[in-house]
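> Test case, fold it:
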Amino acid sequence: MLSQRNLVTSVLNQLAMEARRATAPPQQGATNGTGGANGVQAPSDGSAPDDGENQPVAGEADGGRGRRNRIVTAKTTVQPIIMERIDVSVAASLEPDELERQIGEIVAEVLVEQRIQLNRSEHKQLVRLLVNDMLGLGPLEPLLADESVTDIMVNGPKQVYVERAGKLDLTDVEFRDNAHVMNIATRIVTRVGRRIDESTPLVDARLEDGSRVNIIAPPLAIDGTSISIRKFAKKKITLDVMARQNNISEAVASVLKIASRCRLNILISGGTGSGKTTLLNAMSRLIDHGERIVTIEDAAELQLQQPHVVRLETRPPSLEGLGEITMRDLVKNALRMRPDRIILGEVRGAEALDMLQAMNTGHDGSMCTLHANSPREALTRLENMVAMSGFKLPPAAVRTQISDAINLIVQISRMRDGMRRVGKVSEVIGMEGDVITTQDLFHFEFEGEGSDGKLIGTFHSTGLRPNFSPRAEYFGLGDQLLEAMGCR
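Just a heads-up that it's a prediction; the model follows:
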């Protein structure tokens, strides 16, 4: 709680400094407002920003755009005065609702003093923008509150894209300038104990709700700081929900449920933004609540519902280059924590070898994700990652270890209509010579496009008897597996 309060105080102090820089010399006759309760209001010199800057463009169309310009222009004028009048230390100790109420009172006074006319709705929006700048993520807050938005992409101060229903849209959200974007980026990473600056221009972080964040700052980002947010889904996704949404078929959902309950080692493969983590979360809901699960991620975003979960997260090096904790370090440590299952958010390097060893040494039912375009390519990438570990293992030995460790590969992709679908479910059979052999259990077959632009297709079962049928029998799920595969 103390650290959060210190963070808020730091943010408010920073905003106050920006406000002082933005203000012009005090205007003659400006009055010092009085309003605000519990000490939030402090003496003000009544200063205001340069009248000639950030004014609405003459002749701009009315409506939503004009309304937004009025609010933004009012904010530009009001914010420096507000920051001069509030007591930062007191404001940092207030609850958000109380702070919003008191800021609203001061804003009402300043609007009268500055002869700015806003209706009740615009006044409320102005207060919300000011509070968002003080406590939240500024212009991004409305996008974070919009449940239809799944991704937010900031490309500098004047370009913010969102993804809705798998499609990218350019929004009218803007930041004041590059410094404003960098201020929001700093606020995000500071909350998770990380930093973003010229010496550390690349950062992975997360928001308080678990949403994943990647930030890249100048000089690497030429056009200004870039922020990419993969929002944390508030609605819990299950395999049944995915079947209703046509991400998978009922038969595929049944086989994946059985695979998870049978403690198969599962690799989820797909491209960026294809829904790998969402599918991993859905499959993890089938894990028994009596098992001890250890999750390992660069930025924690998994949403496991079981009571006995230990969440581990990597740590970047300090400015001196010390203290880095990698995925590989965490996988090695997890093996000493008596896990029943180990779940890796994403395998991308030398930790692949340690993960395979864990799967081969009694930690059945482990799961991980990997970037690849097909099940066969996923196996090749896994082999290449093992080579990154530095151990000089013969290719045949690596492939044998992979074939012994991985039981099932689920390939998921985002198709051109924006929908995520499981394109293929493949089973690892074993080795033939130096080649890992697999067999497909399901594949999605494209059949056409509907009038609404959605792709039409069918999830086809190959009708083959799965190689893990004996294991399903052991768990009492053999008949259900064969029925789902259409073998009966």
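
> C-alpha from now on. contacts and neighbour counts both.
OK.

> Does Ile409 belong to a helix, a strand or coil?
Following DSSP: H, G, I helix; E, B strand; the rest coil, Ile409 is assigned to strand.

> So it sits against Glu427, correct?
Yes - taking contacts as CA atoms under 8 Å, Ile409 lies within contact range of Glu427: 6.2 Å.

> Now the common contact residues for these two.
Overlap of the contact sets of Ile409 and Glu427 (by CA atoms under 8 Å, 6 or more residues apart in numbering) is empty.

> One more, please, to line up against the first structure:
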Amino acid sequence: MTDGSRNEALISGLIDEAARAFPQVNAANLAVDRLALQDFCQQLLKSQKALDEGTRGLIVDQVCDELLGFGPIQSLMQDPGVSDILINGWDKILYEKAGRLHPFAGTFLGPEHLRAFVFRHVARAERSVNRSRPWVDVELSDGSRMHVIADPVALGGPFVSIRRFPERPFSLEDLESFGAITPQQRQWLEAAVDRRLNMIIAGAPGSGKTTLLGALLARAPGHERIVLVEDVSELKVNHPHCIKLQTRNIAHGDSEQATIRKLVRETLRMRPDRLVVGEVRGEEVFDMIAAMSIGLSGSLSTLHAGSVTGALHRLETLYASATSGQSGVDPARALRDAVNAIVYLERDAEGRRRVADIHMLGEA
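Model (predicted):
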């Protein structure tokens, strides 16, 4: 066995022992927990006479990063320029930086190490992933969003996709400086928020919809009450009166599930000035359109679509599905009456994200 293999086996064993000894490690008490973990690992390593002090310190740091942080991808999670991390296997990690994917030199110790990493972070979010439900979205301790898809549908998995977010939300001025919007588009978007237009932010995955949504909300007057509904919390909002609701699967008796649609309905009892739905993709579109139609102006949402036309078609399809069986329903008219504009984003071949089109509906 090589020195590298011995160290990997040693690290794996230390991680297992430390996890058993510190089952309730808490990111909120990071400094205290790290000191205790370091001392615990140093005591266990005293018997490893062949290890020099430098190697011993590296091993201790790896174990602490594993249990208190993000293990082999710790450096990526600390890099503010990294927007996405894709784990396609224990030894196949990619990351996106400046719109481009790059291979990462680091790896997990093996398939079991990757699975343990996944299960630990899913459990910390009080969620689960198993053979009967092999996919899950969770919020990580730093606010990043992690999507996992596992056996039996992920052949050779689990596969992990982590979307990271900036420490502070970008403003419309920031987006203009990045080239994501033109000066004319910034002025139009500022006026749209001021005039309380209802807008849908559409685009492909990774096109910058959530970033633009956060910038628009930062423009809203500070005295307004914003109620935000999300499936997984990912939108960082720079606004003094924004409250967040998040879906939840409730597995106790006959309790009603906290779905997006249920939460959108609940917001109407919460005196919102603006309703924000992180993403519409189901029958909740009916309740959101209804809220816009009854005077809840200035409301916003995002939608996955490949074009403005595709966004309109998808909204109409979702609305028709939500009102199936009701007579006299005209989805196209309902959308025109409620939604003032669709803002469409795209990402070009160089990875740059930008507003490609602003399409007006009805009167605004």
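
> what lines up against Val213 of structure 1 once you look at structure 2?
In structure 2, Val213 of structure 1 lines up with Met146, judged by TM-score structural alignment.

> which SS class is its match?
strand.

> which ones are touching it?
Each residue near Met146 of structure 2 by CA under 8 Å, 6+ apart is listed here: Asp137, Val138, Glu139, Leu140, Val160, Ser161, Ile162, Arg163.

> May I ask which of these has the most neighbours?
The residue in the contacts of Met146 of structure 2 with the most neighbours, by other CA atoms under 10 Å, is Val138 (24 neighbours).

> who does the helix or strand harbouring that residue touch, helix- and strand-wise?
If you go by DSSP states H and E, Val138 of structure 2 is part of strand 135-139. Packing partners of strand 135-139 of structure 2 (3 or more CA pairs under 8 Å, 6 or more residues apart in numbering; DSSP states H and E): strand 145-149.

> Quick check: chain neighbours aside, which residue is closest to the most centrally placed residue in structure 2?
For structure 2, the residue nearest the mean C-alpha position is Arg145 (3.4 Å; CA atoms, centre = their mean). Nearest non-adjacent residue to Arg145 of structure 2, counting by CA to CA, 6 or more residues apart in numbering: Glu139, 4.7 Å away.

> surely that neighbour meets Val232?
Yes - between Glu139 of structure 2 and Val232 there is a contact at 6.6 Å, judged by CA under 8 Å.

> shared neighbours of the two, anything?
Between them, Glu139 of structure 2 and Val232 share the contacting residues Arg145, judged by CA under 8 Å, 6+ apart.

> Strands along structure 2, start to end?
Along structure 2, the stretches classed as strands by DSSP state E are 82-89, 92-97, 100-103, 135-139, 145-149, 159-163, 199-203, 226-230, 242-246, 274-277, 300-304, 341-347, 353-360.

> what stretch of structure 2 does stretch 161-178 of structure 1 fall on?
With TM-score structural alignment as the criterion, stretch 161-178 of structure 1 aligns to 94-111.

> how about the matching stretch: buried residues?
For stretch 94-111 of structure 2, burial by neighbour count (16 or more other CA atoms under 10 Å) applies to Leu94, Tyr95, Glu96, Lys97, Gly99, Leu101, Phe104, Gly106, Thr107, Phe108, Leu109.

> Please apply the same query to stretch 334-348 of structure 2.
For stretch 334-348 of structure 2, burial by neighbour count (16+ other CA under 10 Å) applies to 334-347.

> Also stretch 149-157 of structure 2?
Neighbour-count burial for stretch 149-157 of structure 2 flags Ile149, Ala150, Asp151, Gly157 (criterion: 16+ other CA under 10 Å).

> again with stretch 74-89 of structure 2
Leu76, Met77, Val82, Ser83, Asp84, Ile85, Leu86, Ile87, Asn88, Gly89.

> ok, those residues vs His239 of structure 2, which is closest?
Ser83 (23.0 Å; CA to CA).

> Please enumerate the helices of the stretch 151-300 of structure 2.
In the stretch 151-300 of structure 2, the helices defined using DSSP state H, counting those that start in this stretch lie at 172-178, 183-194, 209-219, 260-267, 284-293.

> in structure 1, what residues pair with the first one?
It stands for helix 172-178 of structure 2. The aligned range for helix 172-178 of structure 2 is 239-245, by TM-score structural alignment.

> which parts of that stretch are buried?
Neighbour-count burial for stretch 239-245 of structure 1 flags Leu239, Asp240, Met242, Ala243 (criterion: 16+ other CA under 10 Å).

> same check, this time on stretch 36-54 of structure 2
Buried residues in stretch 36-54 of structure 2, counting neighbours by 16+ other CA under 10 Å, are found at Leu37, Gln38, Phe40, Cys41, Gln42, Leu45.

> Off-centre distance for that stretch?
Distance of stretch 36-54 of structure 2 from its chain centroid, counting by CA atoms, centre = their mean, to the nearest Å, is 37 Å.
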